[in-house]
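1. just coords:
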């Protein structure tokens, strides 16, 4: 039986697409080197998406869940083919944020039950 949430992400993506800004998620990958101690070249893959920069609540900051300078980045899941991860860089509205996991107890990336929106901890 299909999950009742299976079409919710697409519906939210369609409804919110005009509110979110065009963005790019950049992910670095290192190729294998010629031996164990020589690293290979780094290649960057960019993924277009829709994102919305936001701030964390005073509750999150005061309780040590995020660092005071962390941004809350919302990414519409229906607009991107990869799952955001620590180390990825998101550029939206001319600012670039790196997804981080340090400086608080909140996870670097989380989502809602329908997986409609990725919520990321970003740092400039």
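-> Right, received. Where do you want to start? All values derive from a computational prediction rather than experimental measurement.
2. can we go C-alpha only for contacts and neighbour counts from here?
-> Fine.
3. what does stretch 12-22 rub up against?
-> 48-52, 76-79, 92-93, 116 (CA atoms under 8 Å, 6 or more residues apart in numbering).
4. List the contacts of the longest strand along the chain.
-> The residue-count maximum for a strand in the chain (DSSP state E) belongs to strand 42-55. The contact list for strand 42-55, computed with CA under 8 Å, 6+ apart, reads 17, 20-31, 70-76, 79-82, 92.
5. Now, of these, which are buried?
-> Listed as buried from the contacts of strand 42-55 are 17, 20-27, 70-76, 79-80, 92; burial here means 16 or more other CA atoms under 10 Å.
6. got another, please set it beside the one above:
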């Protein structure tokens, strides 16, 4: 595994994990029920992350509401990536995932979160 193929996840987690907050990724896994429907199974995964703010200039240019927060979540040890059906709890607040970006080193996700 190359450094830009996810190899930096452990390095970033070791370096920054102690500085990041404990949190939870809340996902809902769906599987076919065999009768044309789906079974929805909630799963909670521990994460390491931080809550940040967008600059006013970036908010204005990207059309991001003032209520949304920028969440940085380390990927190391998190099986499935967050999606727009996911929620994240950090610093005692719960956020609905509005958008997810991944850095080139695949070490962290930058998530636009909206308070629930």
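-> Cool, the structure landed. Keep in mind that what you see is a predicted model, and the values were worked out from it rather than measured.
7. Could you quantify their similarity as a TM-score?
-> The TM-score (TM-score structural alignment, normalised by the length of structure 2) is 0.84; 114 aligned residues with a CA RMSD of 2.0 Å.
8. what range in structure 2 matches the longest strand of structure 1?
-> Aligned by TM-score structural alignment, strand 42-55 of structure 1 falls on residues 40-53 of structure 2.
9. For burial, what's the neighbour tally of residue 60 of structure 2?
-> Residue 60 of structure 2 has 12 neighbouring residues, counting by other CA atoms under 10 Å.
10. Need the max-distance pair from the contacts of stretch 12-22 of structure 1.
-> 93 and 116 (21.2 Å; CA to CA).
11. Looking at those two, which is more packed in?
-> Between residue 93 of structure 1 and residue 116, residue 116 has the larger neighbour count (other CA under 10 Å), namely 23 against 11.
12. what's the nearest residue to the aligned partner of the more buried one in structure 2 if we skip its chain neighbours?
-> Aligned counterpart of residue 116 of structure 1 in structure 2: residue 107 (TM-score structural alignment). Of all residues beyond its chain neighbours, the one nearest residue 107 of structure 2 is residue 9 (4.4 Å), with distances taken as CA to CA, 6 or more residues apart in numbering.
13. The one you found against residue 73, yeah?
-> No - applying CA atoms under 8 Å, one finds residue 9 of structure 2 not in contact with residue 73, separated by 11.2 Å.
14. where along structure 1 do the strands fall?
-> 21-30, 42-55, 71-76, 89-92, 95-99, 109-111, 117-123.
15. what span of structure 2 lines up against the third one?
-> What it means is strand 71-76 of structure 1. Mapping strand 71-76 of structure 1 onto structure 2 (TM-score structural alignment) gives residues 69-74.
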